Every structure is written in C-alpha cells, then in structure tokens.
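*Asks:* Sequence and predicted structure below; questions after.
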Amino acid sequence: MPLTRRAGATRAAIINYTMAARAQRAYFGIHNQSNCLPNPVPHRHEYFQIYVNTRGETMHYIGGAQRPIGPGTLSFVLPFLVHYIPNTADGVFHVINISKDYLLPSLDLDVFELSEVPLARAPELAPFRFQHCLDFRFDETETQYLHELCERMAQEAQQPSGEDTASHLLIRSHLLNLIGMVWRSYGDEFRLCESQGKVLQSYKPAVLRCIRYITQNLSQELILGDAAQASHVSATHLAHLLKNETGKTFLELVTERRIEQAKTLLVFTSDSAAEIGESTGFGEPAHFARRFRQIVGSTPTAYRRRFQQEGMQTWVE
C-alpha cells in the first residue's frame, strides 16, 4: 500500500504539526484547495482535523485503514494519529484544524485519554473516534450546505482581532452545526460502534500510563525512570514508545504539559505567576518566566492580561 511503503521509509521522520504552524488562530484554522499547506507524506498533528471534500476522489489512510473519499465525504482525524490524504488536482475541499480546548472546552482531559470518554459526555468526539470504521457521506444538497458552513468559518477566521470574540462564537457554532449533521445521519452507527467496543485505541497503554503519570505529578520532579516504572516498561522502551507515538521526547512532553497547565491557571485563576510556576513544576519564578516566554512568546503576566482583558475565558490558547 502507498501509505505503508512511505510510512516505513520515513517512520523516524514523521512530521508533528502544531496549531501555530498550520492555523490562522491559536485555536482554529481552515484552508481550502487554493491555499492549503503541503502534506506530501504521512504525518500527525497535535490538534483535531476535519477534511470536508466537495469534489474529487481520493483516499484517506488512517490508523492502519483505508477509507475512500468522494464528493460529499467528511473525514475526521484525532490528535497524534498518523494519517495521509493525497490531494487531487481537480479537488475542492476544506481542511479544518481545531484545538482540543476549543472543540471540548469543558473536558479537562489530555488528548491521549479521549478514547476512554463515553459518547454521552463528549458527543463531539464520535466522528473522530469511529472514522476508522465508518464513511461519512452526504448527498449533493447536504454537501453544498457543508461547503457553505466551511466558507463561513473561513470568513470569520479572517476577521481582525477586534472581532475575535464574535468570530470565536460564530466559528464554533458553524463547527458544531457540521458535527451535528454527522450525528443526525450516523448517530445510530455511533452508538452501535461504542456498544461493540470499536473505539480506535490510538496509543499504546504504556504511553497512556506515562501521560497520566506526568499529568498527576506536574508539581514534582519528573524523571524518565520513575515514569517508566509507573508505565510498567523499561526506561529505554518508554523513550522509544513516546518518540514513536508522539514524536516527542519525555522531557518535551513534560515541558509541554507544564506550559499548558500554566496557561490554563493564568487565564482561569487569580493565582500569582510565582504560585503557578511552582504548582506546575517550574520552581523559581525567574525560571518559569524564562521558559514560558521561550515557548509561548510572551511573559506569564502578559499572557494573562491578553486573555482576561479580551474576555476570552471560554477557551485556552
């Protein structure tokens, strides 16, 4: 299969895309066939993705499966799942990138744990979790409506920053409208798939155990050996699994999760930056401020001021 050969040949070099590299905003991005960014090989990304195909025929290689894509087909991709959709010369499509906190603002879980969440708690996840065993196809009239929803999202994504709050709400309403259409047509199949245990388990159990260990011990000193013991594998094997499954080293995962937790606390609590730095494992305030600025691009105080002043307290960057 084309994916197998390519993935096998470049497995060590699989690209990890971030929202900052592939989206107009920190929480959302949308492109079409005229301005899509290249993805010529199997890759993965740290965000959710929806591929809305209006015209053309191609194939979606995902999770060891192949799903055909034709006019009126929607394809859904979980974070960190290696996949590949070859674009066709005559294709008309939209690619939507969404952060976890924007899609699921009330779900306080790591992206690696989403396969264990009941559909009743997060119905938005259903098409992402069952993409490997279902094809989401719509007729011509429905496809035109889906295309219009994408165009509206694209228009709002281009609004100036002063319109960010309104655009944030409108984009999310269009996005949920799209997912709602999938639920209306495939809700029975979703429930059947869940009852039959067909949820795609994207990550090795040891990786999930490691992520939980990191998340539960952010304020403590975290070393690979202790995480490996909690994950029931050797340190060498865990390091290999993490790099293979996420594209990141243990230290990179720890730092990433500490930064994400710090951003959440900065926006949603009144704790001081020093208190937040200590509770997320950065220790000295100067070290926290320096690492935060290196990774996020602003100081913790500036980050808090930016989001609290804009009133954007329904999502985290």
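*Replies:* Yep, that arrived. It should be emphasised that the depicted structure is a prediction, and the values quoted were computed from it without experimental measurement.
*Asks:* C-alpha from now on. contacts and neighbour counts both.
*Replies:* Noted.
*Asks:* Can you mark which positions in stretch 237-254 are buried?
*Replies:* Neighbour-count burial for stretch 237-254 flags 238-239, 241-242, 245-250, 253-254 (criterion: 16 or more other Cα atoms under 10 Å).
*Asks:* Stretch 287-297 now?
*Replies:* Here stretch 287-297 shows 288-289, 291-292 as buried, counting by 16+ other Cα under 10 Å.
*Asks:* ok so, going back, taking the buried residues of stretch 237-254 one by one, which sit in helices?
*Replies:* 238-239, 241-242, 245-246, 250, 253-254 (DSSP state H).
*Asks:* Same list (these) but as TSV, adding distance to residue 51.
*Replies:* Shown next, in TSV, are those (distance: Cα to Cα, whole Å):
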residue	distance to residue 51
238	32
239	32
241	28
242	27
245	22
246	22
250	31
253	27
254	30
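*Asks:* Closest one to residue 49 out of these, please.
*Replies:* residue 246 (16.3 Å; Cα to Cα).
*Asks:* for comparison:
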Amino acid sequence: MAARAQSAYFGIHDQSNCLPNPVPHRHEYFQIYVNTLGETTHYIGGQQRPIRPGTVSFVLPFLVHYIPNVADGKFHVINISKEYLLPSLNLDVFELSEVPLARAPELGPFRFQHCLDFQFDELDTEYLQELCERMAQESQQSPSDDTASNLLIRSHLLNLIGMVWRRHGDKIRLCESNGMLLQSYKQSVLRCIRYITQNLSRELTLGDAAQASHVSATHLAHLLKSETGKTFLEIVTERRIERAKTLLAFTSASAAEIGQSTGFGEPNNFARRFRQIVGSTPLAYRRQFQDVGARTWVE
C-alpha cells in the first residue's frame, strides 16, 4: 500500500492487481469496494450483503469481513488510513464508533454497511468508475508528498462518499436514530485503548490495563487478540511509535524528551526501537518532514 503522507496513507487497486482475497480477514485501515461488473457477497459483522454492478461497500478498521472475488468481476478496492480520511479528527480508530455523524459524516456508510446496501444506477456507476480511475491515476503518477495530488485524491474520495449520502442519506440517518450502529469493538477493548493512549509515558502492564478495563488480564489478552489481531504489547508499542512520530513531525521537542514522554525511556532505547519499527532514526524521520515542508513552501 502506498504511503502518501507518512502516517496518512491511501492505496487503490482493481481486479488486475488486487491481492487474492481467499478468507475472512481484518485490517487497520478503512476500505471501500466499488463493484462495476459481476455479482458476489459481502460477509461483514455477522451479516451478508449482496454485491451487484453498481454496489459500493464499506469496511471499518479491524472488522472481520470477506468479499470473494469473481472471475469476470470488475471492481476497485480503496484502502485509506484514518489520518487520510479524517485528518482533523484526533481520535483513535477504536473511538470513532462514538463520534456523532454530524461531526464526521464520512463515517456514515462505514458504520451502517452491515444493514444497508449502497446501490447505484448505471449512470452513477459510470461516474463512480471515473472517480476511481482518477484516484488511481493520481496515486500512480504523483510522488507521495505531492500536496496537489493528495488534495485531488481526497476530493475524489469525498465526492464518492458524498454520492452515497445523496442517494442513501435518509436511510443512514434513520439507522443512526434507531441506534443500529454496529458495535465493532467491545467496551473492554475501548477502555483498554483509552488507558494506553492516556498513559503512554508510564510503565504499562496488562494487569493495570485489565483493571482499568474492568476485566481479568487473561480475558483482556484474549479480547485484544480476537478484536484487533494484536497482543497488548504490540498495541502499546504501536501507539507509542505513532505518538512519537507526531511529536517529531509537529513539535520542536528533542528526541530525548519525546522518548521519555512516549514511554521508551533512555534516548538510546528510543532510537533503537524507533529504527527497528520505522526504518529510520528519530532525527532522520524529523528531517523528512522538514524537507517536505520546505519544498511545499517553495513551490
């Protein structure tokens, strides 16, 4: 998947270059499936939704789902990080289920995919196909730090979601008013994620997180693995790295200060772990952002 703005990423594929999709799976990014030819089924949230020509399907992060590809099908699969889709919403993906749609209407189709079919007529389907082709062209031909390209891709992406709202908005609002939100993540998992996010500078243990989540440590470990596919330690490390990347990119704090505030401790440990996971040193990562910012201002 192309990383188009460091922590924000976007990727789009079609039937010619999409990876095989043989089994139910989950991923940490949002996904949109635009079908233009062929019929299949979307298995999501314990439900089955039909996919026909002109169907657009939406998938929340970490939600187990499955769309079998058909031999003669034509489709686009769009993968988007939370930072790319909702750059101004400073929340963890696990907290998005509690955000009112009035604050983030982009989430509407994702939240209610389990109970709605987003179907379009032939003329609208042609336009959806055109939007996907424009996004693919920008993604393939422009560098990942191209501001104009990223803005154009987001405009096409929001255009697509806006079309869903225009045709199906009344149904989405009715689902929200009737409380038909899909409970994608168990409350214990949400409490654990909040506890981790709010205490990154401290020493974090599974036992303390379990107490804050109102479950046993054994049960929490099982819930985290079943809901996210990750262990407690993997989630802690991931959140610490993401916080460190944000501080490196957008503050003047020293690497030593950032290492302490994100729970990595000594500067050498922070630098070593950061390089293991990100592939560059903290200072090299910061310089990448400074260089991109300088080029943007010059252009």
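*Replies:* Nice, thanks for sending it over. This is a predicted model, so every value here is computed, not measured.
*Asks:* Could you tell me the TM-score of the two chains?
*Replies:* The TM-score (TM-score structural alignment, normalised by the length of structure 2) is 0.95; 292 aligned residues with a Cα RMSD of 1.5 Å.
*Asks:* for the buried residues of stretch 237-254 of structure 1, which one is nearest residue 196 of structure 1?
*Replies:* Among these, and counting by Cα to Cα, the member closest to residue 196 of structure 1 is residue 245, at 25.5 Å.
*Asks:* mind listing what the counterpart of that closest one in structure 2 touches?
*Replies:* Alignment note (TM-score structural alignment): residue 245 of structure 1 maps to residue 227 of structure 2. Residues in contact with residue 227 of structure 2 (Cα atoms under 8 Å, 6 or more residues apart in numbering) are 62-63, 185-186, 189.
*Asks:* which bit of structure 1 covers the longest helix seen in structure 2?
*Replies:* When structure 2 is scanned for its longest helix (criterion: DSSP H), the result is helix 147-177. Across structure 1, the stretch matching helix 147-177 of structure 2 (TM-score structural alignment) is residues 165-195.
*Asks:* What are the boundaries of the strands in structure 2?
*Replies:* 10-14, 30-37, 40-44, 47-51, 55-59, 65-66, 74-80, 118-119 (DSSP state E).
*Asks:* Could you point out which of those sits nearest residue 95 of structure 2?
*Replies:* Here strand 30-37 is closest among the strands of structure 2 (Cα to Cα), at 14.0 Å.
*Asks:* that older thread, closest one of the ones in helices among the buried residues of stretch 237-254 of structure 1 to residue 279 of structure 1?
*Replies:* Distances from residue 279 of structure 1 to these, taken by Cα to Cα, are shortest for residue 254, at 13.5 Å.
*Asks:* Confirm for me that that closest one is in contact with residue 216.
*Replies:* No. Counting by Cα atoms under 8 Å, residue 254 of structure 1 does not reach residue 216; the two are 11.2 Å apart.
*Asks:* and stretch 32-47 of structure 1, which stretch of structure 2?
*Replies:* With TM-score structural alignment as the criterion, stretch 32-47 of structure 1 aligns to 14-29.
*Asks:* now do the same end-to-end measure for that stretch.
*Replies:* 17 Å (Cα to Cα, to the nearest Å).
*Asks:* same deal with stretch 212-221 of structure 1?
*Replies:* Across its full length, stretch 212-221 of structure 1 reaches 15 Å between end residues, using Cα to Cα.
*Asks:* Show me how far it is from its chain's centre.
*Replies:* Its chain's C-alpha centre and that of stretch 212-221 of structure 1 lie 21 Å apart, by Cα atoms, centre = their mean, to the nearest Å.
*Asks:* Stretch 31-48 of structure 1 now?
*Replies:* 13 Å.
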